[in-house]
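>>> Mind folding the following:
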Amino acid sequence: MPHSDGHRYRDWVLFKRVLVHLKPYSSLVALAILLLLAVSVLNLAGPYLTKVVIDDHIKAGDLKGLDVIAAVYLSVLVFSFIFQFCQTYLMQVIGQKVMFDLRSKVFAHLHKMSFSYFDRNPIGRMITRVVNDVEVLNEMLTSGLILVFSDLFTLFGIFCVMFYLDWRLTLVVCIVFPFLATATRMYRVRARDALRRNRIHVSELNSYLEENISGVDTVQCFNRETKNYKKFSSINGERLKEDLRTVKYNAFYMPSIDFFSSLAIAMVFWYGGGRFVQDEIQLGILVAFIQYLQKFFEPIRDLAEKFNIIQTAMASSERIFELLDTPEQIPESVPSKNDFKLQGAVEFKNVWFSYKEERFILKGLSFYLEAGESLAIVGATGSGKSTIINALCEFYDIAKGDILFDGRSIKEINKYDLRKQIALVQQDVFLFSGSILENIRLGNPQMGQDEIESISQTVNSHNFISNLPLKYEQKLNQGEISSGQRQLLSFARALVAEPKILVLDEATSNVDLETERQIQQGIKEMTRGRTSIIIAHRLSTLMHVDKVLVLRNGEVLEFGKRKELLQQKGIFYQL
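So this is what the prediction gives:
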């Protein structure tokens, strides 16, 4: 997801797509709009009531009429408060619901992306999409979009009332409108660019912050604190620059509204006052006109503030919809089957694979495993060992060739069904927040605790778990258990998933020699009856495998049964 250039989506397209997410709550939105219109109408009543009081009751000395107008005015205030409370509450509820829907949609879409997508996009940038950008859209829905309609309706209503009261005075006021429109257009163009750039810098800040926090041990180990601080300050400074641009434009635009407002009122005093002196206009109309004029410029000032919200939201929505419009690199075209099972036979047929176009990591790779056989993959760093696993689990799509499971092409198998049949134990084990039991049950939530404890004993993780204060209910936080213990938990987690194919990718690299001796028998139990693929540098881990595949630069140097390769005294024998 590269940085948006800001011209991929037109504003009206973004606006339409945002409105689509309001459709499930259309009845609530309609009610909120009705309440807004009611509040706007009630707000128009105040100056008109002032006009009636002055011209019809104060001049005539009608005290009873004053009592009636006071009661009406109080009623207007009470109903305006009630309607405004209901409208505000409704819009907050709608905004929260839409924000929930959008975040869920973005989260679900991210999990459909292949590994290549995450290779190209920093985690901090994706966090910005799910958290910050969605929050900005919520602010637009609750404080911007609907209230803009209210302001526009108020402006139209005030203009109509002023025109009804005195059309000549209204035309005089209209002289300032072209100047106000020009200032607004200049502000809109410049503020939009500054706000868009600001969102880009927010994303860069989050990405760099996440990177530095995740790698804080490396930062401190290599004394990078000062250099990284300077780089962070540079990114932060770019954001500050755009913030100051926005402040400068606001500092110009807001006083200009006040200037034109004062100019319009001055023109009313000049022209309207002259007509009042000549008895061509009533005092109540003149007072009401000035009050309406003051109210007229309030929505314009609000529109400027809401414009900032809407423009920021447009920039955020560009980025959200850019993510949602990113297609799956490996789209799911095969329907899932509840009863899908594998026997475990695996065949690579002339497989070519590259992370980047034409830079192939695997080059015409072919090998075959019977169901239940075990395979050791050996080779130098960068030879393509882990890439085989990525292709096997369909984390990436292969460029050429095919991978067969029980004689069926990987393209004919639902990728989620396939992954349910494969358990992967990696060198770097990731454990989720939660209890040890929840982490072990990750691939099979229905398995009972007795069975889980039995499997844990098989891989020698039960002993250290039993020594924890809460045993299997112990909550996990970083640093509470050692790397070796995390590895043992990953063994248990793999077996609990009851896979037909087991993959161990440098799975004993974080285990000391003593612990490795303890789990050698466990690995033997893990691989029994399952097709197993083991990547390891420690030859002791490969003592019981059936076949060996020797790789160099993505090509097969040797492949065959372990004992036969040793007898041939070739490359594997020399290892």
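>>> rest of the way, CA atoms for contacts and neighbours
OK.
>>> Could I get the buried residue list for stretch 123-139?
Neighbour counts over stretch 123-139 (16 or more other Cα atoms under 10 Å) mark 123-130, 132-139 as buried.
>>> so what secondary structure elements neighbour the host helix or strand of residue 255?
If you go by DSSP states H and E, residue 255 is part of helix 225-277. Applying 3 or more Cα pairs under 8 Å, 6 or more residues apart in numbering; DSSP states H and E, we find helix 225-277 packed against helix 167-173, helix 177-214, helix 283-324.
>>> wait, which of those is closest to residue 412?
With Cα to Cα as the measure, helix 283-324 is the member of those nearest residue 412 (25.9 Å).
>>> what is the orientation angle of that closest one with helix 225-277?
With axes from the mean of the first three to the mean of the last three Cα atoms, to 10 degrees applied, the angle from helix 283-324 to helix 225-277 works out at 150 degrees.
>>> And this one, please, so the two structures can be compared:
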Amino acid sequence: MLKNYVRFLIKYLCRFKLMLLGILLLSVLSSAINLLIPYTSSLLFDSGIIPGNISIIIKISIVMALLSIIKFIVKYYGQVAHAQLSVKFTTSIKKDMYSHLLRLPMKYFDKNHKGYLLSRIDEVDALSVLFSSAIFDFFAAMVTATGAFVYILNKSWMLLIISFVFLPFFYFLTRASLNRIHITSREIYEVNATTKGKLQESIEGIQELKQLNNEEKTFKELTNQVNRIARKIIQQSKFAAMGTEGVSLLLNISQIIITLTIGLLIVRNRLSIGDYVALTQYILLLYAPVQLIAAFSMTIQPGLVALDRVSSILQVDIEENETGIKIDAIRSVEFKDVSFKYEESENKIFQKINFIVEKNENVAIQGINGSGKTTIIKILLGLYRDYEGDIEINGINLKEINISSLRESVGIVSQNVILFSGTLLENIKMSNPNISELHLENLMDIFQDKMFKDIDPYSLVLNEKANNLSGGQKQKVAILRAFAKNPDLLIFDEATSNLDLASKAFLEEAIKKFFNNKICIIITHEEEISRIADRILEIVDGVIIEKKYDKVISGGRS
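Okay, here's the model as predicted:
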């Protein structure tokens, strides 16, 4: 697991090599200053204070003051650099997370609640602890500890041995605390993600929640989750306190014993007062890495857990076949013995269905709810790729086609219309950002006269989920958005249920006019819309049958 952590971190840190190098150089400079300060303190006593040499006292004091100022400057810029690296590191991962999530297959979203996934993205912020100043302070402390080791060994090997006797106790105490903190951190993240998912679900369905008079029950469920998180956090704090305070206790005991030993050596004239001043500081420097690693290892645990959870998402395979064959138009769609079932289901939605739709053809697909009508469209768009059989676009296997180029050629209007915050015009242009102003104006003029008499598409600003539009208005916007794309394949998935008769009649004429030489697939229960179809396919018990032509209401393409 540690190797995976390191590989993941190196991948991102390589993007900031110069900044990282600068921080390391500042750490080395800080270490050198830390090593000089105890030595100058020793000189101050042995060469200045004890002999009574005022000139030496003043000179060394000035040197110590300058060292302190330089140390302040180095530490300041080091802290700023740490903060910049931390922000850039987490921002870089967040961008990759956004990009990766948007390209994950639909089955991943089927398994995970939206709120849960949003919480997982928020966990990226916890990675900032991995690049707090503590980790670079530890690097600097290791350098100073090496210098302190040499100095103490030169003065008294006995003191060095006493200092090292306590190290195994530090290790085992820290290790025990870390294991417990790691476990509770993982539990906290998981419960928090689940709670956020539940909360988002409740807010999105607040109207239904109120209609069912279910607010109190939902509140109790959320309260139980929040209380569970609180208990885990308190438990984690206890483990962290035991670790950090236990380390402090061991340090205090070791310093008392070391001070006693130094005192005895001074009495026996084996060390000077200056040595005492320097040694007590160098021993603190020797122990500094132990203190830092103990404190940092405990604070880093949530970051390591977040690192594991974040990297696990980034390792999920994305759906797009970016290296596939790009298509410039859709001239035919053919399903050959296609069978499919959702991952969580035991039964197939449909099995060995066969049909072909070609250019200059309207086809309606009918069937009872749950028969798989919408699933056919999802598979056709490459949202699910684990189907059996073959799907061919222009005679090319769908799995060999570049999905992005396929979707560029498809316009779809769903029953559950999704519109985004912003102007109505911005929503329309989302399907085709490069649409010419002339083409857009022509479409708007045609649609506004027939379908948008009650709203101004040029000035209207949509709120969240476009709640300031009716269901019928939303469907009209979605239809116009699909027309603005000018696709080779236009799909209506129960997309006219909220339209009035006049709007449906206009839509029929618009399809005939704008898509006369293209492909149109209509999923519907409504006879008014079915009458523009050249053929009607019906899904019955998981297979497709074609209705006899005389059952199609007159009015298909001429």
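>>> TM-score for the pair, please.
With the length set by TM-score structural alignment, normalised by the length of structure 2, the two chains reach a TM-score of 0.92; 551 aligned residues with a Cα RMSD of 2.4 Å.
>>> which part of structure 2 lines up with the helix holding residue 255 of structure 1?
Helix 225-277 of structure 1 corresponds to residues 215-267 of structure 2 when matched by TM-score structural alignment.
>>> so how much does that stretch differ from structure 1 once superposed?
Superposed on structure 1, stretch 215-267 of structure 2 shows a mean distance of 1.9 Å to its aligned residues (mean Cα distance after the TM-score superposition for structure 1).
>>> Distance from the chain centre to that stretch, please.
Between the centre of stretch 215-267 of structure 2 and the centre of its host chain there is 30 Å, according to Cα atoms, centre = their mean, to the nearest Å.
>>> Please apply the same query to stretch 411-426 of structure 1.
Between the centre of stretch 411-426 of structure 1 and the centre of its chain there are 26 Å (Cα atoms, centre = their mean).
>>> residues in structure 2 matched by that stretch, start to end?
So stretch 411-426 of structure 1 sits over residues 399-414 in structure 2, by TM-score structural alignment.
>>> what's the span of the matching stretch from first residue to last?
Using Cα to Cα, to the nearest Å, the end-to-end distance of stretch 399-414 of structure 2 comes out at 24 Å.
>>> So for it, what gets flagged as buried?
399, 401-414.
>>> Could you do stretch 391-400 of structure 1 as well?
Buried-residue list, stretch 391-400 of structure 1, by 16+ other Cα under 10 Å: 391, 392, 393, 394, 395, 396, 397, 398.
>>> cool, stretch 450-461 of structure 2 as well?
451, 452, 457, 461.
>>> what does stretch 156-172 of structure 1 give?
By 16+ other Cα under 10 Å, the buried positions in stretch 156-172 of structure 1 come out as 157, 158, 159, 161, 162, 165, 169, 170.
>>> and that stretch, how far out from the chain's middle?
48 Å.
>>> next one: stretch 100-109 of structure 1
With Cα atoms, centre = their mean as the basis, stretch 100-109 of structure 1 stands 7 Å off its chain's centre.
>>> what does stretch 426-435 of structure 2 give?
Distance, centroid of stretch 426-435 of structure 2 to centroid of chain: 27 Å (Cα atoms, centre = their mean).
>>> Quick one: residues in contact with it.
419, 420, 477, 478, 480, 481, 482, 484, 485 (Cα atoms under 8 Å, 6 or more residues apart in numbering).
>>> now swap in stretch 543-556 of structure 2 and tell me
With Cα under 8 Å, 6+ apart as the test, stretch 543-556 of structure 2 has contacts from 350-355, 362, 527, 530-539.
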